[in-house]
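In: let's see this in three dimensions:
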Amino acid sequence: MKPLVLLDTPALYYRAFYSVPDSIVNADGHPVNAVRGVLDTIAQMVRRFDTDRVIATMDADWRPAFRTAIMPEYKAARVKDEEAGTEIPPELAVQLPIMNRVLTAAGIPIAEVAGTEADDVIATMAAQSKTPVIIVSPDRDLLALLDSSAEVSVLRPRKGGEWEALAQTDLPTAYGVPDGARYRELAALRGDPSDGLPGAPGIGEKTAATLLENFGSLESIVKAAKAGVKTGGLSPKRAATIIEVEESLYKTLEVMRCLTDVEHGIDLDRVPNSFDRAGVEAAAEGQNIRRSVDNLTSALESVSGTAGAASAQSAAPGSTATASPPSKSAESAESTVRNGTDGSWAQSRLVGFDLETTGIEPATARIVTAAFVDSADQVRTWLADPGIEIPESARAVHGITTEFAQANGAAATQVISELCAEFAALREEGAVVVGHNVVYDLSVMAAEVARHRPDIDFPSIIPTIVDTFVVDKHIYPYRKGKRTLIETAKTYRVELLDAHDAAADALAALDISRALAEKSTEISAMSNDEIMAAQADWKRSQAAGLQAWLRKKGTAEAVVDGSWPMS
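Out: Below is the predicted model of the structure:
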C-alpha cells in the first residue's frame, strides 16, 4: 500500500494565506490565495510521493479546553476576535469552505475531532497507520512524533520552494536529540512565545540540546539543578532558572503532548475516497482557482491510473509499459534524429521530461524519479528504488530518502524499461521531448540503460529533443545571471510550483519551450531535424566559448564537453 500523507491543514493554509499573493480573487471579490496554496501543496505531495492517500486534518478547536486548563495562556495572544475566540482573519475564513468542498469532491478526507487540534488527529493516525506516514507541516512541534518504532517522517516547507524532510534518524544532526520524546523536552525548554509557551528564559535551542545530551532528560536536568550540579552546561544561573520555572516546564511538556487515541472515524486502509470530477468542477466554479484545481486533478489521476496512461502507475510493483524499444540489432546506433517529420518542431506534440537522481555525475547517478508531461493535467511519473543509498546532498534537493524509495519505488530495471518504452513510442509518433539541460538527463538515461538493459540501443530511440538551456543561451547569449531552471522560468514568467520535483520541472521546461518559440520565429519554424542539428552546433559553440573564457581566466587545462544531446 502506498504511503499515507497527513496534512497539517491549518498550518498550511495560514502559511499560504500570508505568503501567496492575494491579487487573485473569486467572483465574489474574495481572495483565494490560501485555497490555491493548499491545493498546489497537495498536488506537489501527490507527485512527490506517488500517492493519492492524503488526509487533510483540521483544528476542530485550536485552543482545546484540556490544554487551556493546564495553561490558560496557551495561544491566548493569537485570539483576533475576543467574542468569538477565533484567530482566523475574515479574509481567510471565507476561503475555508471553498477549500473543503474541493478536497471532499477530490476524494481527500477531511479529519477533525471535536475538542482537539489537527496535531492530535495526526498523532492518532500516525500511530494507527500500517504504512509509512509523511506529515506535511511547517510546525516544528510535530517533530515530537518522530519515533524509531514507527515509519514516520515530517516534511517542512522552506524558503525558495524547497522542502526539508526529517525522520527520527535526522534529529541528532538537526537538533542534537535522539528522538521525538527528547525533542518535545527540547521544545519545552526553548519555549514558543507565539503559542504562549514561555520555556526557560535564557536557554535557547542549542543550550537545551546540550543539557539533554549531558543529562538525558528534562527530569534529570531538573534533579541536577536542584542537586547543585555545575557541569554539563548547567551553570548556577541556568540551574536557578530551571528550578524557578520547573512547574511551567512540566506544564508545557504536557500541553505539547499530542493525543494518540482520538475517534476520527476514518478507515485509513480505505483512503482515498472516490473522486467526483463533477463535484470538483462545481466546487471550482466561479472561484478563479482553475489552474490549481487542474493541477491537483492531474496529480491525483496520474498516480491513481485514471488518466489512462499505463506508465502513470509505474512506481507500483508489476506495472508494465505498452511500447517495446528496439534492440541494438534493430536499428543503427548512429541515428538520434527522427527523419521524415513534416512541419516545424513547435507544431509537434511537445512533451516535457525530467529526472531526479542520486548525484550530479551522469555516469554514476541513479534515477530516483522521472516524469513525462504533456500539460498540467497529463502527467506520467515514476518512482524508482535506485539500488544504492541516496546521498544526503541529493535528498536535500528532491526530498526522497533511501528508505522511502526502497519501500515505494519500482525496481530500477523496470523503471528503465518503461522509460525506454516511452521514448520509443514518442519517437515513433514524431513527438518532441523538451527538457532543461537535457544533456544531463539523457546521459543519465544512457548510463542506466547500459547498466540495467544493455540489450536496448538507447541512442536509436531518442526522439527529437529541444533543450531549453541551449536554445535560451543561443537567443540571449549575453544575458547576465544564472541559467538554472528556476532562474530561466523567472525570465520567461513561467510558474515553477515545486523546483526539483520531476513533474514540476518537466512542466516548467515545456512552458519555457513555448515561450522560446514565441521569441524567435526563425527557431520555431525549424523542422525536427533542423532544430536537432542546430542545437548540436549551438552546444559546441557555447562549450568552446566557455572553455576559452575559463582558460583566459587562468584555468589553463579547462575542457568543456560540447557533446549533445548526450555527453
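In: contacts and neighbour counts: CA atoms only from here.
Out: Will do.
In: how about the secondary structure of I70?
Out: Under DSSP: H, G, I helix; E, B strand; the rest coil, the three-state class of I70 is coil.
In: that one against L253, yeah?
Out: No. Using C-alpha atoms under 8 Å, I70 is not in contact with L253, being 10.4 Å away.
In: tell me which of those two has more neighbours.
Out: Neighbour tally, I70 and L253, criterion other C-alpha atoms under 10 Å: the higher count belongs to L253, 21 against 14.
In: not counting sequence-adjacent ones, nearest residue to the more buried one?
Out: Excluding its sequence neighbours, the residue lying closest to L253 (C-alpha to C-alpha, 6 or more residues apart in numbering) is A188, at 5.7 Å.
In: and that neighbour, what helix or strand is that in?
Out: helix 180-190 (DSSP states H and E).
In: what's the first helix or strand after that helix?
Out: helix 205-215.
In: which residues are contacting that following helix?
Out: By C-alpha atoms under 8 Å, 6 or more residues apart in numbering, the residues outside helix 205-215 that reach it are 175-177, 182, 186-187, 189-190, 218, 221, 224, 232-234.
In: what about 10 Å?
Out: Contact with helix 205-215 is made by 172, 175-178, 182-183, 185-191, 200, 203, 216-224, 231-234, 238, as judged by C-alpha atoms under 10 Å, 6 or more residues apart in numbering.
In: could you turn the buried ones of those residues into a ChimeraX selection?
Out: A single ChimeraX command selects the buried members of the contacts of helix 205-215 (16 or more other C-alpha atoms under 10 Å):
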select :175,176,177,178,182,183,185,186,187,188,189,190,191,200,203,217,218,221,222,223,224,233,234,238
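In: can you give me the strands in the stretch 101-250 of the chain?
Out: 110-111, 133-136, 152-157, 163-167 (DSSP state E, counting those that start in this stretch).
In: deepest-packed of those strands, please.
Out: strand 133-136 (a mean of 24; mean count of other C-alpha atoms under 10 Å).
In: any idea how far I221 is from the residue nearest to L253?
Out: 13 Å (C-alpha to C-alpha, to the nearest Å).
In: then L296?
Out: Distance from L296 to I221, by C-alpha to C-alpha: 48 Å.
In: what does R540 give?
Out: R540 is 65 Å from I221, by C-alpha to C-alpha.
In: alongside the first, I'd like the structure of this one:
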Amino acid sequence: MSTQPRILLLDTASLYYRAFFGIPDTLKAPDGTVVNALRGLLDFVSTLKTAYEPDIIVACWDDAWRPTWRVELMPTYKTHRLADPDGDAEDTPELLSPQVPLIAEALDLVGIPVVGAPDCEADDVIGTIAQLWPGPVDVVTGDRDLFQLVDDARGVRILYTARGVNKLDKVDNDWIKAKYGINGSQYVDFAVMRGDPSDGIPGVAGIGDKTAATLIDSYGDLAGIQAAAADPESPLKPKIRENLLSSADYIAAAVKVVTVRPDACELGDYKAAPLTDEQRAALEKFGEHWGLGGVTGRLIKALG
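Out: Below is the predicted model:
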C-alpha cells in the first residue's frame, strides 16, 4: 500500500451539472438566487471526503469546454451543446450559470484548489495530475473517457457517478474488463471505434461495443485492427473492413481527440491541511449569505 498522499480529483463541471439537474431549483438564497448546484456540489465534497478519506482534494476545471485544438481535429466535437451554432459558448442552463463562480469561490474558501489549463478541459487537467502524482489517485467523474486513466499498478481508479455520488462504481481494470471485455489501456481505441454521440464523436459505422471489444481481443489495438483491414487475407467481415478503411482519417483524428493530455498544467504544491479558524468563519459567512443551511456545517465537519 502506498505511503504517498491520496489525491481526489473532481471533474467539477460533471458534478455541478449532476447537482443542478438532481436537486430542485426551489432551493434559493435569501436574495432569490437559485443555489441548488452550489449546495449539491458542496454536499458531494462532504460525502466524498468522508467516504474515501483523501489527503488532498483538487477541483479540476474546464478553462475551455470545447478546446480549439480538438475542434480543429474534429469539427463535430460537442457541436450539439453550442448555444449558437455560429458561436463557441456552451448552452448552459440559465439558472446554473450564476452558480458556477459561487462554486469556485466556496472551494477557494476551504482551500480546495480550482485548477484549469489554457484551451483545455478538466479531463486534460485530471489526466496530467493523475500522471504526475506520486501517490494513489481517485477521479470522480461521469465521463467514461476517463476510464483510459485506470492504472491498478499506480493506484489510479475512477469513482464513476452514473448511479449517483452515494452509489459510486469503483472502476479498476477488472471492472472495465467485466463491463467491456477490454483493459483500461485499450479504452481509447475502444471509444474511437464505438464513438460517443454525447461528444459529437461519430465512431466507425457498424462498430458498437461488442464488435469493438472483439476486434481489440483479436488484434490487440487499433494499429493491429487497421493492419488487418488492409490485409485482404485477414478474416474480417467485408463491411467491417470497408468501414475501417474508409474511416482512416477519422480514426487518426479521433485518437487525438479522445486521449486526455498528460501535459496540460504543472503539478501544484498540493498539501493536506485542516481548515483554519479563518476558513471556517469565512465559509460560515458565505453559507449564511447564500442560504446554504446545514451544508456549511457538514462541509466543515468533513474537511476537519
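In: which position in structure 2 aligns with the residue nearest to L253 of structure 1?
Out: Correspondence of A188 of structure 1 to structure 2, assessed by TM-score structural alignment: V192.
In: and for F17 of structure 1?
Out: Match for F17 of structure 1 (TM-score structural alignment): F20.
In: ok, now how distant is the closest residue to its match other than its chain neighbours from A19 of structure 2?
Out: Spatial nearest neighbour of F20 of structure 2, chain neighbours left out: A37 (4.3 Å); criterion: C-alpha to C-alpha, 6+ apart. Noted for A37 of structure 2: a distance of 5 Å to A19 of structure 2, by C-alpha to C-alpha.
In: what span of structure 1 is whichever strand or helix holds F44 of structure 2 aligned with?
Out: Assigned by DSSP H and E, F44 of structure 2 falls within helix 36-52. Mapped onto structure 1 using TM-score structural alignment, helix 36-52 of structure 2 spans residues 33-49.
In: next, the mean deviation of the matching stretch compared to structure 2.
Out: Its matched residues in structure 2 lie on average 1.2 Å from stretch 33-49 of structure 1 after superposition (mean C-alpha distance after the TM-score superposition for structure 1).
In: coming back round to it: the inter-axis angle of the helix holding F44 of structure 2 versus strand 156-160?
Out: 130 degrees (axes from the mean of the first three to the mean of the last three C-alpha atoms, to 10 degrees).
In: which elements pack onto helix 36-52 of structure 2?
Out: strand 7-11, helix 12-22, strand 56-60, helix 99-109, helix 294-303 (3 or more C-alpha pairs under 10 Å, 6 or more residues apart in numbering; DSSP states H and E).
In: what's the closest of those to K49 of structure 2?
Out: helix 294-303 (6.2 Å; C-alpha to C-alpha).
In: hmm, the match of F17 of structure 1 is touching T26, no?
Out: No. Look at F20 of structure 2 against T26 with C-alpha atoms under 10 Å: they stay out of range, at 11.0 Å.
In: R158 of structure 1 versus the counterpart of D123 of structure 2 in structure 1, what's the distance?
Out: With TM-score structural alignment defining the correspondence, D123 of structure 2 maps onto D119 in structure 1. Per C-alpha to C-alpha, D119 of structure 1 is found 20 Å from R158 of structure 1.
In: ok, V438 of structure 1 next?
Out: 27 Å.
In: looking only at neighbour counts, state which of these two leads.
Out: Here V438 of structure 1 and R158 are set side by side on neighbour count (other C-alpha under 10 Å), and the busier one is V438, at 24 against 10.
In: need the counterpart of L149 of structure 2 in structure 1.
Out: Using TM-score structural alignment, L149 of structure 2 sits opposite L145 in structure 1.
In: show me what contacts that match?
Out: 119, 122-123, 126-127, 135, 152-154, 167-168, 179-181, 183-184, 257-258.
In: cool, D8 of structure 1 as well?
Out: 55-59, 117-119, 121-122, 135-139, 142.
In: E164 of structure 1 maps to what in structure 2?
Out: In structure 2, E164 of structure 1 lands on D169 (TM-score structural alignment).
In: quick check: closest non-adjacent residue to its match.
Out: Using C-alpha to C-alpha, 6+ apart, the closest residue to D169 of structure 2 is Y160 (5.0 Å).
In: against D143 of structure 2, how distant is that neighbour?
Out: Applying C-alpha to C-alpha, the value for Y160 of structure 2 to D143 of structure 2 is 8 Å.
In: what about K237 of structure 1, neighbour count?
Out: 11.
In: ditto for the one 3 residues further on
Out: Here the count is done by other C-alpha under 10 Å, and A240 of structure 1 has 16 residues near it.
In: hang on, isn't it packed against V229?
Out: No. Counting by C-alpha under 10 Å, A240 of structure 1 stays clear of V229, with 11.0 Å between them.
In: that older thread, nearest spatial neighbour of the match of D123 of structure 2, chain-adjacent residues omitted?
Out: In this structure, D119 of structure 1 finds its nearest non-sequential neighbour in C258, 6.4 Å apart by C-alpha to C-alpha, 6+ apart.
In: structure 2: which residue goes with that neighbour?
Out: With TM-score structural alignment as the criterion, C258 of structure 1 pairs with V260.
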